[in-house]
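In: prediction below, plus the sequence it came from.
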Amino acid sequence: MIIILLLACREPAEQTENGPGDDPTVTTDPTLPVPEAVDTAYGVDSAAETGDTGPEPPLFWTYVDTDSIHSCGLVSDGSVRCWGIDECTNNTPRPWEQLTQISLGIGQGCGLRPDGTLLCWNCDHFDEEVRRETPPGVFLRVEVGAGAACAQDAAGILTCWGVDFVVGTPPPGPVLDFALDANATAAVLPDGSIIAWGDAALWGDDSPPVGVVFSNISMGRRHACGLDTTGLAWCWGDSQNLSPFPPAPPGVWAQIETFNDASCVIDDLGTVSCWYGYPSVSFSLWESQRPAVPFAQLGLGEWDGCGVTLTGEAYCWGGDPSVETWLDVPDLNP
């Protein structure tokens, strides 16, 4: 049997622009789309393999405070932002100085670094006691008043410094909560009672109600308010005109803030209710400008206020932001 093998003669294949060993699927034709880089061994997008997960999530506020001269807030990435008059913002922490808590007094402030140490500052031409006398140590919380501050350690013990008549002598043992104002300092003791030191005339002829077990306290100019362990609010002391400060509204509240001659409470849904000692044009303006949104936290100054909403936005009110720069909250996601 004769087998004839026929070999077909073919034209040589047209040479592409790819060199030897190049992927023939890649073309240099500029009119064609460039294919995405894919890991052929695992079928994984090379961008994901390098850890590129796309755009960063938007930033939001977690806490804000004001002293009616400058304001500061904590951001979701751990940074701190401050705004207000130049005499303050020249000295306030920069965004890269991460803080876990902040508190502002009149022209000064303090914050806690992630390691629990203190960072304090003061505005130009204001008292330097808080910054100059900042104590060493590790703390869990700090509160600043007018020319004085107190910090609490892990055992609940207070360390206070600054103006003598405000600082006074804190209790030697642990406290549950504490607050400062321009004239005095007060704290909630482990049994729920309240002790105050500093200006003896702080609350006039009034005093904290006996038999109430408090969980926290907040102080104004001549009055104070606190929440008991059931969430009821109590107030005592005088208004600015020396009349008794009005009682707190009924209800169960999650937070209470007292400032100047007024107080505010927030419930679990973020509803805010504020009241004042005597009729005031300034307070009426303050109330009319407060946004009607649910708040998670309030930080109140002399006549201005700031707050963080349940969704992480921050607002400040009580005046004209174009003039009172501490009300002009910076945009975190321009």
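Out: Yep, it's here.

In: contacts and neighbour counts: CA atoms only from here.
Out: Will do.

In: so Asp153 makes contact with Val142?
Out: No - applying Cα atoms under 8 Å as the test, Asp153 and Val142 come out as separate, 9.2 Å apart.

In: who's more crowded, those two?
Out: Per other Cα atoms under 10 Å, whichever of Asp153 and Val142 has more neighbours is Val142, with 24 against 16.

In: how about Ala296, secondary structure?
Out: Of the three states, Ala296 takes strand under DSSP: H, G, I helix; E, B strand; the rest coil.

In: is Asp127 in contact with Trp121, as I believe?
Out: No - look at Asp127 against Trp121 with Cα under 8 Å: they stay out of range, at 10.0 Å.

In: state the helix or strand in which the residue nearest to the spatial centre of the chain lies.
Out: For the chain, Tyr63 is the residue whose C-alpha lies nearest the centre (Cα atoms, centre = their mean; 1.8 Å). Using DSSP states H and E, Tyr63 sits within strand 61-66.

In: and that strand, what does it pack against?
Out: On a contact count with 3 or more Cα pairs under 8 Å, 6 or more residues apart in numbering; DSSP states H and E, strand 61-66 meets strand 70-75, strand 101-104, strand 295-300, strand 305-309.

In: how about those strands, which one is nearest His223?
Out: His223 lies closest to strand 295-300 among these, at 14.9 Å (Cα to Cα).

In: second one coming, line it up with the first:
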Amino acid sequence: MPAVMTGVRAALAAATPTMTLGLTAYVPEPEPECCTFSPMRIPVHRIAIAMLAISAASALILANPAHAAEAAKPIAVITGGHHTCAILDGGSVKCWGLNGNGELGYGDTTSRGVNASEMGDDLPTVDLGTGRTALALTSGRDHTCALLDNHTVKCWGLNEIGELGYGDTDNRGDNASEMGDNLPTVDLGTGRTAKAINAGMWHTCAILDNDTVKCWGKNDHGELGLGDTSHRGDNASEMGDNLPTVDLGTGRIAKVMSSAGVHSCVLLDNNTIKCWGYNGNADLGLGDTDNRGDNSSEMGDSLPAVDLGTGRTAKAVSSGGGGTCSILDNDTVKCWGYSAQGQLGYGDTNNRGDVGGEMGDNLLAVDLGTGRTASAIWYGDLHVCALLDNGSVKCWGWNSVGQLGLGDTDNRGDSGAELGDSLGIVPLGAGRNALSITAAWDHSCALLDNDTIKCWGNNAEGELGQGDANSRGDGPDELGDNLPAVLLGTAPVSLPPTGADTTVLVGLAVILLAAGTVLVTTRRRVATVK
């Protein structure tokens, strides 16, 4: 479709000598209450003069609203260590924040989001390859992975321990010509594709099409679940068919993966949870501090499920920097592991799950407030956010830079009477609710019900997408209606093909089609060009 020019550019183009022949204008004849018109030929120089006058008067240039540029609509948001990415409607991806290792996927190491000129339409989309779009995203501290529409996986950013899964330690996305068709897919094995992906700090896991799990990257503590401490993906011949699947137990398959700093958890088909990797802070919820998965005979049927309480099963699991939270079958939340900042939500700083007698029925549900239950849970590094049943968001734990979204820097959950009805909700704006949440090292984001994203917390690297480096949520009156949505630009304009009907609606408008037709409509007239 030829480009559509509007305003002064259109007027100047119409006035050029190369466009003076064969140019036809259709102008509606005066009609009291009618919307049809009759064509009449008028000199081009008069059209040009009229168009210049209209442009000088800031005339409204209107196209069919169905084809007009609209704000890009995000459908998912994820947070990394100090960067954030969103999937837009249609499957394109935009990322902003820290980019020291190419984690934004733009072929450079230039961070985005600290200047106003770096967001909106100035923020490019990530090149995923010809014809490829994203179904899901996940981020570690400094790397990002996408599950593509053909169920392959591509990863970019830091790769010092093989977390990208390419059989080397070369970063991707930090130099030109490393993205798009030049970025290979992760080899998951012969005939294997992915259903879901999840990244820890320096490792990545995928649920495959046969419901098995494969993990690669750093493995110092057994976080890959392979019964040793050998990294995978940093040397050739470690991926594909050579990468074993995680032994989840006899007959067990994975429903949901959650990888954290140095441990991993899985929600199984029988709605139990198993965790492996680092357990120095009771991250695994097994009543001790022994790592699992770093020695043989610790996985499979030898790895016990987390005791959630009598008759209780899990609906969701989220692993964080030092612990894990689960939504149970009754929509309550239980958390275990490290609690120095109150991130477990129990009104103290006591770890849970590091000794016997702390799990199961002895592990209380987190008090979310009177009558409130959880729809989603996200464990960041040292803070946790929950999406509640009424669409509101509550966060607790570490709050050094406002990542809890409460207008101060006071931790919540580390002393009594800070949870439940005493814990305020994150102000998202008048009438706004959240559809999903995500939390990272020290910032948090929510996808709202009006198809926008709002982020709060640390913004030193532009991870909040506000075009500056000012943190949000650490002072009063910074959230709610005072917090702008992340500016993601306009959605691609879908113009009708040549020969299709084009409707120009209410208002004084001029549209110049490069095909050589100028349509002028007057107030309250509707015209169709063929």
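Out: Ah, there it is. A quick note: this is a predicted structure, and the numbers were derived from the prediction, not measured.

In: quick one on the thing from earlier: what about Asp127 and Trp121 of the first structure, which has more around it?
Out: In this comparison of Asp127 of the first structure against Trp121, neighbours counted by other Cα under 10 Å, the higher total goes to Trp121 at 23 against 19.

In: that one and Arg131 of the first structure, how far apart?
Out: According to Cα to Cα, to the nearest Å, Trp121 of the first structure stands 5 Å off from Arg131 of the first structure.

In: mutual contacts of those two, please.
Out: With contacts taken as Cα atoms under 8 Å, 6 or more residues apart in numbering, Trp121 of the first structure and Arg131 have 108, 110 as neighbours in common.

In: tell me, how many residues neighbour the equivalent of Asn260 of the first structure over in the second structure?
Out: Matched across to the second structure, Asn260 of the first structure falls on Trp441, judged by TM-score structural alignment. Close neighbours of Trp441 of the second structure, defined as other Cα under 10 Å, add up to 24.

In: same thing with Gly137 of the first structure?
Out: 12.

In: who touches it in this structure?
Out: Residues in contact with Gly137 of the first structure (Cα under 8 Å, 6+ apart) are 116-118.

In: residues in the first structure matched by the helix or strand hosting Trp276 of the second structure, start to end?
Out: According to DSSP H and E, Trp276 of the second structure maps onto strand 273-277. Mapping strand 273-277 of the second structure onto the first structure (TM-score structural alignment) gives residues 158-162.

In: coming back round to it: thinking the match of Asn260 of the first structure is in contact with Trp378, fair?
Out: No - when contacts are counted by Cα under 8 Å, Trp441 of the second structure is not listed as touching Trp378 (11.7 Å).

In: make sure Leu119 of the first structure is indeed in a strand.
Out: Yes - assessed by three-state DSSP, Leu119 of the first structure belongs to a strand.

In: counterpart of it over in the second structure?
Out: Under the alignment (TM-score structural alignment), Leu119 of the first structure pairs with Lys214 in the second structure.

In: which stretches in the stretch 151-300 of the first structure count as helices?
Out: 164-167, 281-289 (DSSP state H, counting those that start in this stretch).

In: out of those, nearest to Pro95 of the first structure?
Out: helix 281-289 (28.2 Å).

In: report the buried residues of the closest one.
Out: 283, 286-287, 289 (16 or more other Cα atoms under 10 Å).

In: can you give me the distance of Phe295 of the first structure to Pro250 of the first structure?
Out: 19 Å.

In: what do you get for Leu112 of the first structure?
Out: 35 Å.

In: now swap in Val44 of the first structure and tell me
Out: With the distance defined as Cα to Cα, Val44 of the first structure ends up 60 Å from Pro250 of the first structure.

In: those two: which has the busier surroundings?
Out: Val44 (12 against 9).

In: where in the first structure does stretch 25-37 of the second structure align, residue-wise?
Out: The aligned range for stretch 25-37 of the second structure is empty, by TM-score structural alignment.

In: actually stretch 79-92 of the second structure, sorry about that
Out: Under TM-score structural alignment, stretch 79-92 of the second structure corresponds to no residues of the first structure.
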